[in-house]
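Q: Please find the sequence and the predicted model below.
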Amino acid sequence: MVAELPKADWTQREDLAALVRALGADNIRWVGGAVRDTLLGVPVSDVDAATPFHPDQVISLLNEAGIRTVPTGIEHGTITAVLEGGPVEVTTLRRDVATDGRRATVAFAKEWREDAARRDFTINALFAHPETLAIDDYFGGLGDLDARRVRFIGDARQRIREDHLRILRYYRFQARFGADLDTEAEEACAELAETMKGLSRERVAGELLSILALPSPAPTIARMHERGVLKVILPETTQAQIAALEALTSHEKMLAARPDALRRLSALLPALPHVAEAVAARLRLSRKQRAHLSTLAARSDADAGRPKALAYEEGMDAARDRLLLAGAPVAALDGWEPPQFPLKGGEIVAMGLAKGPDVARLLQTVEAQWIEEGFPDRARVEAILSNLK
């Protein structure tokens, strides 16, 4: 079993070495995703650190070393060290004092194990010494990593009662890393699924979209549906939509299309704009996300036969997503730029037609035929206009 962190590019960063010198090697540990992902051999995006020092002391020591700090979550013990190679969150060791399923009241701690015990999963509670790279594994996280098993620290039901969002976090980590299902975790998530109704919609949306953005979320989403978890946050989804997501992800892989959470969310919903709008409102999605989801819900069987017309009418991103949802090819859009309609309303008025709604209607009719004919040149547009006058 691995006892120390393999050397990686990030472990040899000079700016991280300066951070370690400022706090002292025995007073800082790398923790969380960077440790886990390095052990799994996957790219590391963020580096987090833990320390027994109080946040004020961390700020003072880093300032003395010339390292700029930002008090990003100082009330919870977190400050951000602004480093050349990327920011690092440094968090004071903590223990939970009280929890209500939505938030926790914490107190600062002094022991590494005490901080590890309040984390959610064993694979997220691994600490690495910054110089020796020796790993402290208090709850069997290394064994779980080897087995690709996502397991709660301690009693799964108790950990979920502390923070109901851990249900969705479990499925996200299971979709990303898991292979060997943990029976206790699966049963606890199903049993306590209804507790998610008390969570903020933004937190639910964030986790759901994170799951859907993963390379292969369909098996996990199917299991969430089977265990009655998905219906709590997405009651609109039926078995037919689960199959639609599976078909979509398979089609994406065949075309090497990048994963997209909103496209996949659309697959999980009936193709009805009013349903998409209701779900977007419930999940508190941004205005841009709501508009895109509604556009995807307006998809039809005709989309596959008119890719360029679709791109002109709805935009390139919406067209690609609707074609993928239809199981259609998208190659016709590669390198293609939607043309500009070569006729203005003023030109029609100059031809003798009075200003007013008739001009707008005529212009729309000509444009519609121009689109359906595959965007011919101006001479053809003038011919179309002449035939309609």
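A: Noted; the coordinates are in hand.
Q: contacts and neighbour counts: CA atoms only from here.
A: Fine.
Q: in this protein, which spans are strands?
A: Shown for the chain, the strands assigned by DSSP state E span residues 29-31, 47-51, 68-73, 78-82, 88-92, 94-99, 104-108, 126-128, 135-137.
Q: Could you list the buried residues of the third one?
A: Looking back up the chat, that one is strand 68-73. Buried residues in strand 68-73, defined by neighbour count with 16 or more other Cα atoms under 10 Å: 69, 71.
Q: Use this one as the comparison:
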Amino acid sequence: MTAHLPRAEWTQRASLAKLVETLGADDIRWVGGCVRDTMLDYRAHDIDAATRHLPATVIDRCKDAGIRTIPTGIDHGTVTAIFDDGNVEITTLRRDVATDGRRATIAFSHEWKDDAARRDFTINALYAHPETLEISDYFGGLADLSARRVRFIGDAETRIQEDHLRILRYFRFATRFGDGWDEEATAACSALAPTLKGLSRERVGWEMQNLLALPDPSATIAKMRALGVLQEVLPECGRREVDQLGRLIEAERAADIEPDAMRRMAALLPAVPPVAEAVSARLRLSRSQRDRLMCVARRDTRDGDRPRGLAYDVGKDCALDRLLIAGKDPSLIIGWEAPRFPLKGGEIVARGVGKGPEVARILQRIEKRWVDEQFPPRIRVEELLDEELAAR
């Protein structure tokens, strides 16, 4: 029985109709995530197309049709068509010539099945005709989608040896689309886990963030550790931290707080700032991500005693992370905006204290008492100032 793609909103865009007219309906197919997600009745975020045309032909035809393009991955056959309602990545059909686990040497092809055969999982190798919406399924991807099964195309070890990042991609896709584990896949991931050391750290960091951003990756992280995979990318994470991630996710749900990859990464690390800094450097995280991990790593058992004071001291984001990881109630800081400290150094100088470091020390002492007293009004701050000056 022939399967067809449902007529989702994106399939009816005028911009895509223009692209199909430009490249020819028999020479272009919607492929990958947009087809997979639409078949599952998920919202398709990115639209990808495969084409028989060479990249230069795609660019020339689009130019003649008034469609702006960017050669985003021209060496690998990818051109991005720019539209107001969403860009489309158009990639020429390819087949692998040689692979080394990190990158592939490709040749362009004219056959849809050649292109499908080089994809990682069966559920990602579904091609939809742009007009009839008929689906071409070369490796049983539709049956796997129906069974919520994530399976490599062909031999799992061979596919991982072609691109070692597929180990992490398997766990991410199995978490999002699967219902259980494929024994051949997990065995191959375990056997080839040491190959992850040869990958770009940015690619590893990005895949880990994508995995941790899913609704509940706790069972997957535990599985990765049991298979020896997690130790290759995050050796700092022990069983205690894996269990901590599970508790964090429960706390997020209880507080109705959205998943956050960096918060979950912090939960997988011991509360040791130098460890957080080392992991951030190794995974090539951004400065803001590094600062956040280090802030959370400074957590201690007293964080839940004064949640608003903590949020004032370290910022709401870090405070929320610390409270959730510690299993403390974050409700007092959700929707709360920290007040501005109602005292300036000039007021202290006006009371007879000479300009200099003593003014700063008095300000700090009063601000600490103000925070400890849960941000009382201005009149109380004036009393605190009187007390400090009297003590001098």
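A: Now that the structure is in, tell me what you want to look at. Not measured: the values here are computed from a predicted model.
Q: what's the TM-score here?
A: Here the superposed chains carry a TM-score of 0.98, computed using TM-score structural alignment, normalised by the length of structure 1; 389 aligned residues with a Cα RMSD of 1.1 Å.
Q: Nearest to residue 253 of structure 1 among the strands of structure 1 would be which one?
A: strand 47-51 (30.1 Å; Cα to Cα).
Q: how big's the offset between that closest one and structure 2?
A: Following superposition, strand 47-51 of structure 1 is found to deviate from structure 2 by 0.2 Å on average (mean Cα distance after the TM-score superposition for structure 1).
Q: could you say what helices and strands that strand packs with?
A: When contacts are defined as 3 or more Cα pairs under 8 Å, 6 or more residues apart in numbering; DSSP states H and E, strand 47-51 of structure 1 packs onto strand 29-31, helix 33-40, strand 88-92.
Q: As TSV, the ones you listed with distance to residue 310 of structure 1 would be great.
A: Putting those into TSV (distance: least, Cα to Cα, whole Å) gives the following:
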stretch	distance to residue 310 of structure 1
strand 29-31	47
helix 33-40	41
strand 88-92	44
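Q: can you tell which of those is closest to residue 326 of structure 1?
A: That would be helix 33-40 among those, by Cα to Cα, at 35.0 Å.
Q: Off-centre distance for that closest one?
A: 19 Å (Cα atoms, centre = their mean, to the nearest Å).
Q: can you give me the helices in the stretch 251-389 of structure 1?
A: Ranges of helices in the stretch 251-389 of structure 1, per DSSP state H, counting those that start in this stretch, are 261-267, 273-282, 287-297, 307-314, 316-325, 345-350, 357-372, 378-388.
Q: would CSV of these with mean neighbour count be doable?
A: Converted to CSV, the helices of the stretch 251-389 of structure 1 look like this (neighbours: other Cα atoms under 10 Å):
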stretch, mean neighbour count
helix 261-267, 22
helix 273-282, 17
helix 287-297, 19
helix 307-314, 20
helix 316-325, 23
helix 345-350, 13
helix 357-372, 15
helix 378-388, 13
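Q: The ones you listed: which one's closest to residue 253 of structure 1?
A: Short answer: helix 316-325, nearest of the helices of the stretch 251-389 of structure 1 by Cα to Cα, at 10.6 Å.
Q: Quick check: that closest one compared with structure 2, mean distance?
A: If you overlay the two and look at helix 316-325 of structure 1, the average distance to its match in structure 2 is 1.5 Å (mean Cα distance after the TM-score superposition for structure 1).
Q: Could you figure out how far that helix is turned away from helix 287-297?
A: Here helix 316-325 of structure 1 runs at an angle of 40 degrees relative to helix 287-297 (axes from the mean of the first three to the mean of the last three Cα atoms, to 10 degrees).
Q: Residue 376 of structure 1 against residue 368, yeah?
A: No: Residue 376 of structure 1 sits out of contact with residue 368 when judged by Cα atoms under 8 Å, with a separation of 11.8 Å.
Q: Which one of the strands of structure 1 lies nearest to residue 316 of structure 1?
A: Per Cα to Cα, nearest to residue 316 of structure 1 of the strands of structure 1: strand 47-51, 35.6 Å.
Q: which residues touch the closest one?
A: 27-34, 87-93 (Cα atoms under 8 Å, 6 or more residues apart in numbering).
Q: how many degrees apart are that strand and strand 78-82 in direction?
A: Interaxial angle, strand 47-51 of structure 1 versus strand 78-82 (the same axes, to 10 degrees): 130 degrees.
Q: and residue 90 of structure 1, how many neighbours does it have?
A: Neighbourhood size, residue 90 of structure 1 [other Cα atoms under 10 Å]: 29.
Q: quick one: contacts for it?
A: 48, 49, 50, 51, 78, 79, 80, 81.
Q: The second one and residue 262 of structure 1: what is the separation?
A: This means residue 49 of structure 1. Residue 49 of structure 1 is 32 Å from residue 262 of structure 1, where distance means Cα to Cα, to the nearest Å.
Q: try the first one
A: As for residue 48 of structure 1, its distance to residue 262 of structure 1 is 29 Å (criterion: Cα to Cα).
Q: ok, back up a step: same list (the helices of the stretch 251-389 of structure 1) but as JSON lines, adding distance to residue 131 of structure 1.
A: Formatted as JSON lines, those follow (distance: least, Cα to Cα, whole Å):
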{"stretch": "helix 261-267", "distance to residue 131 of structure 1": "39"}
{"stretch": "helix 273-282", "distance to residue 131 of structure 1": "47"}
{"stretch": "helix 287-297", "distance to residue 131 of structure 1": "44"}
{"stretch": "helix 307-314", "distance to residue 131 of structure 1": "54"}
{"stretch": "helix 316-325", "distance to residue 131 of structure 1": "46"}
{"stretch": "helix 345-350", "distance to residue 131 of structure 1": "71"}
{"stretch": "helix 357-372", "distance to residue 131 of structure 1": "64"}
{"stretch": "helix 378-388", "distance to residue 131 of structure 1": "70"}
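Q: and of those, who's closest to residue 104 of structure 1?
A: Across the helices of the stretch 251-389 of structure 1, closest to residue 104 of structure 1 is helix 273-282 (Cα to Cα), at 24.6 Å.
Q: Measure the mean distance from the closest one to structure 2 post-superposition.
A: Mean for helix 273-282 of structure 1 is 1.0 Å (mean Cα distance after the TM-score superposition for structure 1).
Q: what's the angle between that helix and helix 287-297?
A: Using the same axes, to 10 degrees: helix 273-282 of structure 1 against helix 287-297 is 150 degrees.
Q: No further questions, thank you.
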